[in-house]
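*Asks:* Fold the stuff below for me.
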Amino acid sequence: MTRIACDRVPVLAFIPAPFTTAQQLVETEAFLLGLIAEPAGMARAGRLTGRVFEAGTGNPVPWANVVLEGSGLGAAADSAGRYAVTDIPAGEYEVTASAVGYGTETSRVSLRGQPAVLDFRLRPARIDVAPIDARAEAPVRNLGDRVAPTRVVTRRDIEERGADNIQDALRAEPGVTIAACCPVSGSGEIQLQGLDGKYTTVLLDGMPGLADLGSYGLAHVPVTGVERVEIATGAGGLTYGGEAFGGVVNVVPSAVRRTGGMGQLEAGSFGNQRVQAGVDAKLDRLDASATLSRRQTGASDIDGDGVSDFPASTQTGVSARLLARLHERLDLTLSGYSWTDERRGGAMDRVAGRSDTGLLENPNIASWGPMAVLRWQAGAASLLTGRGSWSGYRQRVFTQERWLDAFEEVGYGDLQYAGQLPFNQRLSVTLSGRHERLTENTSPQARTQSRLGLVAEDELSLGPVTVIGTGRLERFSRFGTRFMPGAAVMYAPTTHVRLRGSYGTGFRAPSLYSKLAQFCAGRELVELIQNPDLAPERSRNAQLSAELSRADYSFSVGLFHNRLFDMVTDSMVGLDTARNVRQYRQFNRGEVMTRGVNLGAAFRPLPGLLLRAGYSLLDAQDAETGRALPYRSRHAASWTAGYNLARLGLSASLSGEFVGGMPTQRRHGEHLVEGPMSPNHALWHARLAKRWGGGPDAGVGYEAFVSANNLTDFVQDEWIAQEVPLWGPTRGRWFLAGLKLSF
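*Replies:* Have a look, this model is predicted:
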């Protein structure tokens, strides 16, 4: 099996299901949200109990959410409005209660290892509350109660990793591999469960947009204004598209909590310069926010031949969002984004062997689009949501005295009902439509494809056991009607333990366009020859997991097994020396199997100290030949030690990742053949930050930070001359420093 050159940098992660809906917001037991926030001081663990009532009537409010702000702990009330949060470290907490159709109420409580009782009285209100908003203030809510093993990459995680785009934010998560596919653009793919990035569906605030964002493009999505990134693996993604064989990644923007803003300046090695800015406005019936991010990097000559191997770039991202509360039970969200990436030099220079200009000049990417969401709370425990989006993607490169231009448009819309039924049953039904259109100036006519989908998910709670059945019926313009079933069961014998099992199937139509084809060139241009005889891909996924979560530690283990049929791969079929073009064609390659184990752990041994570690074991092979799939590491691990000295405003983190050897490929004439095994290697990163003032959520605050990345200075320099596609770091040790202002 072969594919276009890809730089492989595996890393790891378990992760959460995106776009919370009303049926996700009901839970009859207390739950813990995991170790994802700033550690509290350790002492005897406390317990908080109470009830949630409706103000004025005194009636209980069932299924309300109760969250200890900033702690990562919380619970869901039962049908009588009772809740319980256990194993709470000693300290002062602001506790917030909220429910569908009610406003929020916040009270302050002091816990010193003794039980405490706190009741809430909520007033009926408009629906801009956390339980029905995927952008809610609490990072997890009951995403952990979904089908698949889940995890959230929080805003604090993103900052500690020094990430400036979504691709980098997902590094060092157990079970996730970041495989950089293009040395020209710096883009990579997000691999889940050993499957290529094209099998990862990427959502923007719960809404699908461009095709193949999982395999190309997340390096261009800035983290400015991002609250968290959620990841659901395997069958948990069936609700969001049958093509999500590996899983789903959801990028969730920050909710507007108050009127204010932020600004940040950064500078570092390799010509890194970045400016970020954001502003929020919170009015009586209106929330508005806007963000801007601009980053520049210099070209890099890693092999010392006087010609830059990787290009200089300028990346710009702009986004805006408006939430209007039209009525107590009706709100409207309008949002829009624009990302651009322009490259200069780099691998384009190598083609012509000179440092100023080459065969490829000024490649650039632009992506933009508006989105709209209308939510109506039809009843006390039901929600009707309509969503729509349009997105455009333009890719241009100048070569051989002409521009190569590709423009992709994607229109999407859906209508979803979610509600609570009798006998602890929850139901959601979604009707969706998607249309794609591709125009290329090298092709005489545009290509299109579309699909209509109907998804139903029925969840039944029987005490500690929750059973979920999912069915997805889709009609494809090119392949007719397909049905994809899925099922899952979760057993929660206590508030600390969860056992899960799930099974799902998938179906994926071939993509219209390979975004790597022209923009990501090495020494030659890449031409992808269309294959009209491609068959659609099909998949089966099964997974089991167990999770233990307490106040000061958590452990998780997950097993998965995937079977993929008629897998589409890129194979090199020729070399046009006259035009200096490598020709690729897509083929169906039969059956592929991936299976493995993901382990995760977190521990608070001391006040302010949080330790995390993850390990992944992966077996990925061609099921027909038994040969290992290229560019997949069998062993991978990650670790992080973070310390927060709150009274001094100091925080420090040391993180690392281990990447085991993997089979590679190398170019040999007109073909890609088996290459040498890559070496085992480890990457280390460190970050130190100091904060003054009120911080990002209250008053004026300042933060200064420095970070050192790839401390061991490991790069894949000598492999370039061997015609081996990139699999590891392309730049050595680098440093970054910055200053942030929030108000």
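*Asks:* Every contact and neighbour count from this point should use C-alpha atoms.
*Replies:* Will do.
*Asks:* so what's residue 270 up against?
*Replies:* Residues near residue 270 by C-alpha atoms under 8 Å, 6 or more residues apart in numbering: 297-300, 734.
*Asks:* Let me have these in TSV, extended by distance to residue 367 and secondary structure.
*Replies:* TSV is the format used below for those (distance: C-alpha to C-alpha, whole Å; DSSP: H, G, I helix; E, B strand; the rest coil):
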residue	distance to residue 367	secondary structure
297	20	strand
298	22	coil
299	23	coil
300	26	strand
734	29	strand
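*Asks:* Which one of those residues sits in the busiest neighbourhood?
*Replies:* residue 300 (21 neighbours; other C-alpha atoms under 10 Å).
*Asks:* before we move on, the earlier item: as CSV, the contacts of residue 270 with distance to residue 285 would be great.
*Replies:* CSV is the format used below for the contacts of residue 270 (distance: C-alpha to C-alpha, whole Å):
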residue, distance to residue 285
297, 41
298, 45
299, 47
300, 50
734, 46
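*Asks:* and which of these is nearest to residue 51?
*Replies:* Distance to residue 51 across these (C-alpha to C-alpha) is lowest for residue 734, with 52.5 Å.
*Asks:* Now the second one, please; I'll put the structures next to each other:
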Amino acid sequence: MRKILYFILLLSAFTTYTQTNSIKGKVTSNGEDLPYTNVYLKRSTLGTSSNENGFYLLKNIPNGKYTVVISSVGFKTKYIKINFSGNQHIVRNFSLPEDNSLEEIVISGTLKPVTKTNSPVPVEVYSKTFFQKNPTPSIFESLQNVNGVRPQLNCNVCNTGDIHINGLEGPYTFVLIDGMPLVSGLSTVYGLTGIPQALIERVEIVKGPASTLYGSEAVGGIINIITKKPSSAPLVSVDTYVSSWQEVNTDIGLKYKTGKTNALLGINYFNYQNPIDNNKDGFTDLTLQNRISIFNKFDFERKNNRVFTVAGRYVYEDRWGGEMNWTPEYRGSTEIYGESIYTSRWETFGTYQLPTDEKINFQFSANGHNQNSFYGNTSYQADQYIAFGQFTYDTTFGKNHDVLMGVAYRYTNYDDNTTATASDTENTPSITHLPGAFIQDEITLAPKSKLLLGARYDHNNIHGSVFSPRVNYKWNSNNNEDVLRVSIGNGFRVANVFTEDHAALTGNRNVVFEDELLPETSWNANINYVKKIVTNSNTIISLDGSVFYTHFSNKIIADYETDTSKIIYGNLDDGYAVSKGISLNTDFNFRNGLSIIAGATLMDVSTTEKGITERQLLTESFSGTWSISYKIKTIDLLLDYTGNIYGPMDLPLLGDKDPRSATSPWYSIQNIQATKKISNTFEVFGGIKNLLNFTPAANSILNSDNPFDVGVDTEANPELAFDPAYVYAGNQGVRMFLGLRYKIQ
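*Replies:* Here you go, the predicted structure:
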């Protein structure tokens, strides 16, 4: 009898375990198919997306009570509760009403997918259609239309640059692809070029310190580039255009399958080989470039829909700028001045969810960067290798605690031919070990009120221990039309030996380190308020305002003025630095096809040393951006008018007799574009960039007629030295462009 009872219990357990369920159906909106909609079970690892026709299938669901979440960018999220018991195969169709961007799914603020409304951390989301309003050769240039974010050129000749967020320079910006860091100073210069934009699903931006989750460098903010899922990407996509300056940019995407593995291949090719000198200074106005980038992403099918993705990217670029008659045979010589950069960079990153009942992920990334460059006759040869890995454990305690814990490790090996990694007698590459651990607890205080507590501990083998806490509070109204967020956090940054400033390698300035650079720390406070208004005419208005304040201790300062023949790097020992300001983003969506996205940022970034306060160089006090779109539905024609405006910046001069202006003027870059949809698979677009034909003053490159300072005593007469580091905007004037997009689902 006992054996029979054991057999019945075993059979019952086996039957319960093997009883799996499924749910399928179609997702629509206003009677039209809604492709690529997220359908997942809340607080589980099970999820899928609808296909190009709106159909979805979620299978292998164990018995139990679940909340099914149906979400898509631009539409209201739906939640339904279902109790699966006993091999149920449910058919359920959903219709999602349109909504503004508050319901977008974001991950960058907390490392977990959550609707934008429910995120305790303010996250700005920009879709691929936003960047298509002003097509550019790289995501680096596309960010010029994001409020509070400015692509900063650091070199008038080679046109390399970095990204400023709320006035903080590129080394403070943390760049990620699919949540994995492209950790390195070199990536702030090159990490945002060569990413095939046809594969970008959206870009998430967090402004302010995020070191608690991401570690060093995440002081000014993070830029997370989210690529398409192989399962939901188009079968073939092509996006290409050519400009009247003879720039050619092509993005190609291809989805394919190998066995049960979904894969996505992307190729970006950019070519510009037409030297132009409109300002008559003898130098190219735009750097000539030949770049190819190959991106491949694999999404492996696993039991219970567990995640396993691996991606890789390779970028090769040959760029040069300089005197108009420069050719490669003069590379590194003192006859004709040119800045020539060969870049070879590889990256790999991915996520693997462990086969456990608990949600444990292993995330990894690695990159190698080789740079072979000459700035005139100054050689810069650099190699950098970085490996990064982290385990995260996502769990809940009780009904009110949503906890994420993690351990991470980063290895950095950097070597170049400058004084940064060399002593008087030998070469000493910089090797850094950075293990760390972090924890965050998202506490539900009330149905519409959350508190996020986080802390991180890192140990740098050179600089010692660093502790980074943060506190975030969020409240939203019952109808989600009002959202208030308050945050206080700590950020830290370890100095990068890539000379901190690309401009240091050009012209006559020498790089000098006062002492060993120590890590800098910062405290940031941010208040964010979001208001959604729906008028009687069904016009949707979104207002997103923030007040921010960041206080830096031990800040790393680049001193251009003490000795104009040098750039002197050192920590700010006797003083502090501050970045403070206010920003406002607005979004108007009218039912007649008109939409307006506009933003403005007013800020003050300064350094106080020995009681004297000075504004940070190359930092505007005011900036504004806008994007105005109108769709003529009767002929399927979309019109876009985009632009930005910047206030004056203090600029680095070489002395009192330097003839250039000490401040930049107010300036604006404006563009128009028309896009005509020919069919569901084909559209053409064209327009004009830099409508106002703004370019900096013709003498921005000082003494361009004597780039090697022949016969000049630059110490006695610094204002007679060749200097291309005075740059705040590109020299490329008005031009037309024409392109096409082709897509097969």
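*Asks:* before we move on, back to that, just give me the closest of the contacts of residue 270 of structure 1 to residue 614 of structure 1.
*Replies:* The shortest approach to residue 614 of structure 1 among those belongs to residue 734, at 24.7 Å (C-alpha to C-alpha).
*Asks:* Map the closest one across to structure 2 for me.
*Replies:* Residue correspondence to structure 2 (TM-score structural alignment): residue 734 of structure 1 is matched to residue 735.
*Asks:* what's the spacing between that match and residue 488 of structure 2?
*Replies:* Counting by C-alpha to C-alpha, to the nearest Å, the separation of residue 735 of structure 2 from residue 488 of structure 2 is 45 Å.
*Asks:* same thing with residue 506 of structure 2?
*Replies:* Taking C-alpha to C-alpha, one finds residue 506 of structure 2 at 39 Å from residue 488 of structure 2.
*Asks:* try residue 692 of structure 2
*Replies:* 41 Å.
*Asks:* the more surrounded of these two?
*Replies:* Set side by side, residue 692 of structure 2 and residue 488 show more neighbours around residue 488, with 19 against 13, by other C-alpha under 10 Å.
*Asks:* so what's the more buried one up against?
*Replies:* 470-472, 523-526 are the contacts of residue 488 of structure 2 under C-alpha under 8 Å, 6+ apart.
*Asks:* Could I get those in JSON lines, plus columns for neighbour count?
*Replies:* What follows is the contacts of residue 488 of structure 2, written out as JSON lines (neighbours: other C-alpha atoms under 10 Å):
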{"residue": "470", "neighbour count": "23"}
{"residue": "471", "neighbour count": "19"}
{"residue": "472", "neighbour count": "22"}
{"residue": "523", "neighbour count": "21"}
{"residue": "524", "neighbour count": "23"}
{"residue": "525", "neighbour count": "20"}
{"residue": "526", "neighbour count": "23"}
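*Asks:* Narrow those to those in strands?
*Replies:* Using DSSP state E, the members of the contacts of residue 488 of structure 2 that fall in strands are 470-472, 523-526.
*Asks:* doesn't residue 688 make contact with the match of residue 734 of structure 1?
*Replies:* Yes - between residue 735 of structure 2 and residue 688 there is a contact at 5.8 Å, judged by C-alpha atoms under 8 Å.
*Asks:* center of structure 2 - which residue?
*Replies:* Nearest to the mean C-alpha position of structure 2, by C-alpha atoms, centre = their mean, lies residue 223 at 2.5 Å.
*Asks:* In structure 1, what sits opposite that residue in the alignment?
*Replies:* So, by TM-score structural alignment, residue 223 of structure 2 is matched to residue 249.
*Asks:* In contact with that match, which residues?
*Replies:* 17-18, 200-203, 229-232.
*Asks:* Checking these against structure 2: which ones persist?
*Replies:* Contacts conserved in structure 2 for the contacts of residue 249 of structure 1, counting by both residues aligned by TM-score structural alignment, their matches' C-alpha atoms under 8 Å: 200-203, 229-232.
*Asks:* which one of these sits closest to residue 363 of structure 1?
*Replies:* Among these, residue 202 lies closest to residue 363 of structure 1 (C-alpha to C-alpha), at 24.0 Å.
*Asks:* nearest spatial neighbour of the closest one, skipping sequence neighbours?
*Replies:* Computed as C-alpha to C-alpha, 6 or more residues apart in numbering, the closest residue to residue 202 of structure 1 that is not its neighbour in sequence is residue 249, at 4.8 Å.
*Asks:* can you confirm that neighbour is in a strand?
*Replies:* Yes - under the criterion used here (DSSP: H, G, I helix; E, B strand; the rest coil), residue 249 of structure 1 sits inside a strand.
*Asks:* separation between it and residue 457 of structure 1?
*Replies:* For residue 249 of structure 1 relative to residue 457 of structure 1 (C-alpha to C-alpha), the value is 20 Å.
*Asks:* need the helices for structure 2, in chain order.
*Replies:* Secondary structure of structure 2 (DSSP state H): helices at 2-18, 128-132, 139-142, 185-190, 211-214.
*Asks:* Aligned to residue 474 of structure 1, what sits in structure 2?
*Replies:* Using TM-score structural alignment, residue 474 of structure 1 lines up with residue 458 in structure 2.
*Asks:* again, but for residue 65 of structure 1
*Replies:* With TM-score structural alignment as the criterion, residue 65 of structure 1 matches residue 69.
*Asks:* which residues touch the closest residue to its match other than its chain neighbours?
*Replies:* Nearest in space to residue 69 of structure 2, with sequence neighbours left out and distances taken as C-alpha to C-alpha, 6+ apart, is residue 79 at 4.8 Å. Listed by C-alpha under 8 Å, 6+ apart, the contact set of residue 79 of structure 2 reads 67-70.
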